[in-house]
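Asks: output the structure for:
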Amino acid sequence: MKITPLQDWIAARMGTHGHRLSRADVERRQLLGLRETVRRASAESRFYSAHLGQLSEADIHSLDDLHRFPFTTARDLRRNPYSFLCVSQGNISRVVTLGTSGTSGEPKRVFFTSEDLESTIDFFRQGMSILAKRGDRVLILLPGERPGSVGDLLREALRRIGAQGIVHDPVNDVPGTLKRMAREHIGVLVGAPAQVLSLARQSDGKSAPRSILLSTDHVPAAIVEALRHIWNCEVFTHYGMTEMGYGGGVECGAHRGYHMREADLCFEIVHPETGRPEPDGVMGEVVFTTLTRVGMPLIRYRTGDLGRFLPDACPCGTVLKTMDRIEGRIDGRVPIAGGSVLTIAELDEALFPMDDLLDFEASISRGGNRDLLRIELSLRDAGKRGARDRALDALRTVPAIRSAELRGDLLVTLALRAPALPATGSTAKRTLVDNRNPERVS
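Replies: Presented below is the predicted three-dimensional model:
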């Protein structure tokens, strides 16, 4: 098995020459990056000059010292994003506005300089080299119309490895997209998990790409297995968010988890409630600090994602750390009557093995003295006999649903509909909507 190409890329970014990259090299370079980030943020960012108080780069003697610094939260970004800037607004090349998932609240804004965007292109170039090669035609089912958008950056990264990135934008016409895949002889597909699954299950096994990269949302194991079965292709997953500069980590050929972008980002796993660092192997909240960000450095940014570092080495032989696939969102544990909790990830793993399911929407409301779980299923053949019973049986494999039904605390209702994508033309994260509390989604 080939070692992830991220290792040589990170070695070059860190200036390691004359010997193979070691874990000590990575951590030594990260320490220097942390000190520089804290120094610049303290001196040039109005937010951090106040937020860090008396703490400075002189207080960082090891990576463990980062735990002494306060967290940065999404709420901080919403309150005054301009106070994070370390450069003049004239030096900003791209501003991304991120809406909130609730019904109110200011959006987040994330700022990137041309240097920041170049770093992302460079990471994408290396990450895509794992699954794409020179001459490949890659269909990108992500927004790419605007300069500096994720699809645009990915297209440029692919150009640099000799592949052709074709920005298609998110899927809103499945037959049309499948025809384009056949016409363009697409070898690699990049897109959101549920949208790619919908394409596969309506393709009759045709127009199969050689490899797929799933990104932008939680990746259910059930979707990965379905894609492998339908198209007999290799499926890779990517973890990132806009605040990271889009890219955070990508799988290698071992498919055990993400190798992280450790030249540009320093990751931690902390207890979601206490904020204390968790050891490798223990699930907690993913936190990151930027190491090379020019326009808008972030220090100990709480992502709200649940993840863990794997304690054992990757079979590919890299010294880079491996993060297990993200388990979902911390705020995604939706309570239901009787003390149980339910997540969209549990619904994903229960329902997506249904071979005619394309996507679904889920919401919880209150009716009388019990909760109501409504599932709207998008099926390839909504009139297929037994579909409703199969869906109910699948849902009852979820312990929280089964126990709540037995107690009489939960009523499950289903609606079946013809093929459609609930998030038509969008890469918005799929959620379990809590109508009892409009501010909360999973």
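Asks: CA atoms for contacts and neighbours, from now on please.
Replies: Noted.
Asks: tell me who's in contact with residue 366.
Replies: 372, 435, 436 (Cα atoms under 8 Å, 6 or more residues apart in numbering).
Asks: next: residue 360.
Replies: 375, 376, 377, 378, 422.
Asks: got a winner among these for most neighbours?
Replies: residue 377 (26 neighbours; other Cα atoms under 10 Å).
Asks: double-check that it belongs to a strand.
Replies: Yes: counting by DSSP: H, G, I helix; E, B strand; the rest coil, residue 377 falls inside a strand.
Asks: wait, it touches residue 413, no?
Replies: No: applying Cα atoms under 8 Å, one finds residue 377 not in contact with residue 413, separated by 10.7 Å.
Asks: now the helices: where do they sit in the protein?
Replies: Counting by DSSP state H, the chain has helices at residues 6-13, 23-44, 46-51, 74-79, 114-128, 150-160, 174-183, 193-201, 221-231, 344-351, 387-395, 399-407.
Asks: contacts for the third one?
Replies: By that I understand helix 46-51. 41, 42, 43, 70, 83, 84, 85.
Asks: for these, which single residue is the most surrounded?
Replies: Of the contacts of helix 46-51, with other Cα under 10 Å as the count, residue 41 tops at 26 neighbours.
Asks: distance check, that one against residue 76.
Replies: 15 Å (Cα to Cα, to the nearest Å).
Asks: what do you get for residue 187?
Replies: Relative to residue 76, and taking Cα to Cα, residue 187 is found at 42 Å.
Asks: show me which of those two is the more surrounded one.
Replies: residue 187 (22 against 15).
Asks: so what's the more buried one closest to, chain neighbours aside?
Replies: Excluding the flanking residues, the one nearest residue 187 by Cα to Cα, 6 or more residues apart in numbering is residue 209, at 4.5 Å.
Asks: residues making contact with stretch 194-206?
Replies: 170-171, 174, 177-178, 208, 223, 226-227, 230-231, 355-359, 380, 421.
Asks: one more, for comparison:
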Amino acid sequence: MTKLPITPLENWVRRKIGPDRGIALTRSAIDRYQLQALNRTLDHARQNSPFYREHLVGLPQTLTSLDRLAEIPFTTAEDIRRDPLALVCASQDRIARVVTLETSGTTGTPKRLFFTAADQELTVDFFHHGMATLVQPGQRVLILMPGQTPGSVGDLLVRGLSRLQVEGIVQGPVDDPAAAIDHALKEKVDCLVGIPVQVLAMASHRQGPALAGQICNVLLSTDYVPDAIVARIERIWNCRVFKHYGMTEMGLGGGVECSARKGYHLREADLLVEIVDPATGLPLADGNTGEVVFTTLTREGMPLIRYRTGDMAAFRLDSCACGTVLKTLGRIRGRQNAMLEMTRRGRRFFIGDLDEKIFAVDGVIDYRGRIDRQDHHTRLTLHIVPVELQSLDTMKACVREAVLCLSAIRSAMADGRLTVDIQLADGPVAVSTGTAKRRIEHRRERNTCR
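Replies: Below is the predicted model:
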């Protein structure tokens, strides 16, 4: 059996936290560094942020152990929405980029995140080392993400790749799979970086197999990457598909898979990641699924301390096959607020569970969902986006069979409390061009007839 290369993030983290060359990285060294960096971050936040000055009142000036991390109050998305400038710890002339994240709904207040040039350099540095598993000097990468604006994810990725002597080519999000395929063929790229459903649309397109043998590796990047999408892309292109986990609040980069592809190795010199019980907020031991909470350890402009992501995951108990001492974050199950309740009797599941079943059906490249409730009955409507307008009745039957594999749906239907309606998406066949998190629309009606 071939020994897997250790993740390049390990040596990168070792250099960043300071052990002398030749001294192996250990968990105890990482823990010591993270405690020191956490105390520096707390001090920086107290001195420069009106929000944190009040938020951290009552904490000791210096924490003596990471075990006391749970004493620090959480920071939430609502804190950022309410008064983002109150969290900023740098003067405005040092802020190099401001990112506005729109929220769902018509009245949602957007989140605004602030980054200095040094903060962006941290992301470039992570992209540089994180991509080393996927590409080699002289290769080319097609970036199917926003990248025209300085400081955008595509721009930072191009800068990181250049340090590997790899050329990054920004295409932008895919709105025309055929055009993206042509671009990839013309540029003779070796690797793609993109959004899961968009890369799936390329692979599933009638011209998609033309990239088989050319594309060696693919990196899919959002908060949640369905395993079913990974399997279909790998089968069509005979390539390796890696997952990246990150969000704007993390500074875009969070963690990336190594060659073992069994979970994410994290930026442990820049981020302190915890798993907590979403109901109680108490820390959970490795192996237990809970909410991902992170603290930035090196952020200047807008440090986030114990920020609740809403994402659900667990640290793996077993050691990674690559041999690293870095922790491995298992797959993101979905978001805490993305639990679907089929009936009032409490049958629930993650939207991510639905993704896994639907995207396993060949020919499906995206879907939208809606839940309608009327008194004691629920209707789940799934609007399927097919790759081609053929064999649609068969596809609808396959989707129905797939979703019935979810026990919550199967049980609710058996009780007569749930109806599942499979339809084709209205209008022209198109795949989502955004990076927004998938949501299921809810509608509630009360029957007034007596």
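Asks: so after superposing, what's the score?
Replies: TM-score for the superposed chains, counting by TM-score structural alignment, normalised by the length of structure 1: 0.95, backed by 435 aligned residues with a Cα RMSD of 1.5 Å.
Asks: hmm, back to that, among the contacts of stretch 194-206 of structure 1, which ones are buried?
Replies: 170-171, 174, 177-178, 208, 223, 226-227, 230-231, 356-359, 380, 421 (16 or more other Cα atoms under 10 Å).
Asks: aligned to residue 373 of structure 2, what sits in structure 1?
Replies: For residue 373 of structure 2, the aligned position in structure 1 is residue 366, judged by TM-score structural alignment.
Asks: next, count neighbours for residue 198 of structure 2.
Replies: 26.
Asks: repeat for residue 285 of structure 1
Replies: 26.
Asks: likewise for residue 413 of structure 2?
Replies: Neighbour number of residue 413 of structure 2 under other Cα under 10 Å is 18.
Asks: from residue 419 of structure 2, how far off is it?
Replies: Taking Cα to Cα, one finds residue 413 of structure 2 at 6 Å from residue 419 of structure 2.
Asks: same question, residue 28 of structure 2
Replies: Applying Cα to Cα to residue 28 of structure 2 and residue 419 of structure 2 gives a distance of 53 Å.
Asks: so which of these two has more stuff around it?
Replies: Counted by other Cα under 10 Å, residue 28 of structure 2 and residue 419 do not tie: residue 419 has more neighbours, with 18 against 9.
Asks: which residues touch residue 96 of structure 2?
Replies: 114, 115, 116, 117.
Asks: just the ones of those in strands?
Replies: Counting by DSSP state E, the part of the contacts of residue 96 of structure 2 found in strands is 114, 115, 116.
Asks: my read: the second one touches residue 300, true?
Replies: Going back to what we said before, that points to residue 115 of structure 2. Yes: under the criterion of Cα under 8 Å, residue 115 of structure 2 makes contact with residue 300 at 7.5 Å.
Asks: those two - which one has more neighbours?
Replies: residue 115 (25 against 22).
Asks: so what's the residue in structure 1 that the more buried one lines up against up against?
Replies: Mapped onto structure 1 by TM-score structural alignment, residue 115 of structure 2 lines up with residue 112. Applying Cα under 8 Å, 6+ apart, we find residue 112 of structure 1 in contact with 92, 93, 94, 95, 245, 294, 295, 296.
Asks: how close does residue 112 of structure 1 sit to residue 223 of structure 1?
Replies: 33 Å.
Asks: cool, residue 25 of structure 1 as well?
Replies: 37 Å.
Asks: measure whatever residue of structure 2 lines up with residue 320 of structure 1 to residue 313 of structure 2 for me?
Replies: Matched by TM-score structural alignment, residue 320 of structure 1 corresponds to residue 326 in structure 2. Distance of residue 326 of structure 2 to residue 313 of structure 2, given as Cα to Cα: 16 Å.
Asks: and what of residue 367 of structure 2?
Replies: 24 Å.
Asks: thinking again about what came up before, just put the contacts of residue 96 of structure 2 in a markdown table and tack on distance to residue 343 of structure 2.
Replies: Compiled in a markdown table, the contacts of residue 96 of structure 2 are given as follows (distance: Cα to Cα, whole Å):
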| residue | distance to residue 343 of structure 2 |
| --- | --- |
| 114 | 41 |
| 115 | 43 |
| 116 | 47 |
| 117 | 49 |
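Asks: pull the contacting residues for the residue minimising distance to the centre of structure 2.
Replies: Taking Cα atoms, centre = their mean as the criterion, residue 223 is the residue nearest the geometric centre of structure 2, at 1.6 Å. Residue 223 of structure 2 makes contacts with 244, 245, 246, 247, 311, 332, 334, 437, as judged by Cα under 8 Å, 6+ apart.
Asks: do that again at 6 Å, thanks
Replies: residue 245 (Cα atoms under 6 Å, 6 or more residues apart in numbering).
Asks: just residue 444 of structure 2 next, same as before
Replies: Residue 444 of structure 2 neighbours (Cα under 6 Å, 6+ apart): 372, 373.
Asks: so how far is residue 377 of structure 2 from it?
Replies: For residue 444 of structure 2 relative to residue 377 of structure 2 (Cα to Cα), the value is 10 Å.
Asks: which of the contacts of residue 96 of structure 2 are buried?
Replies: 114, 115, 116.
Asks: how about the equivalent of residue 103 of structure 2 over in structure 1, nearest residue that isn't a chain neighbour?
Replies: By TM-score structural alignment, residue 103 of structure 2 lines up with residue 100 in structure 1. Of all residues not flanking residue 100 of structure 1 in the chain, residue 107 sits nearest, at 5.7 Å (Cα to Cα, 6+ apart).
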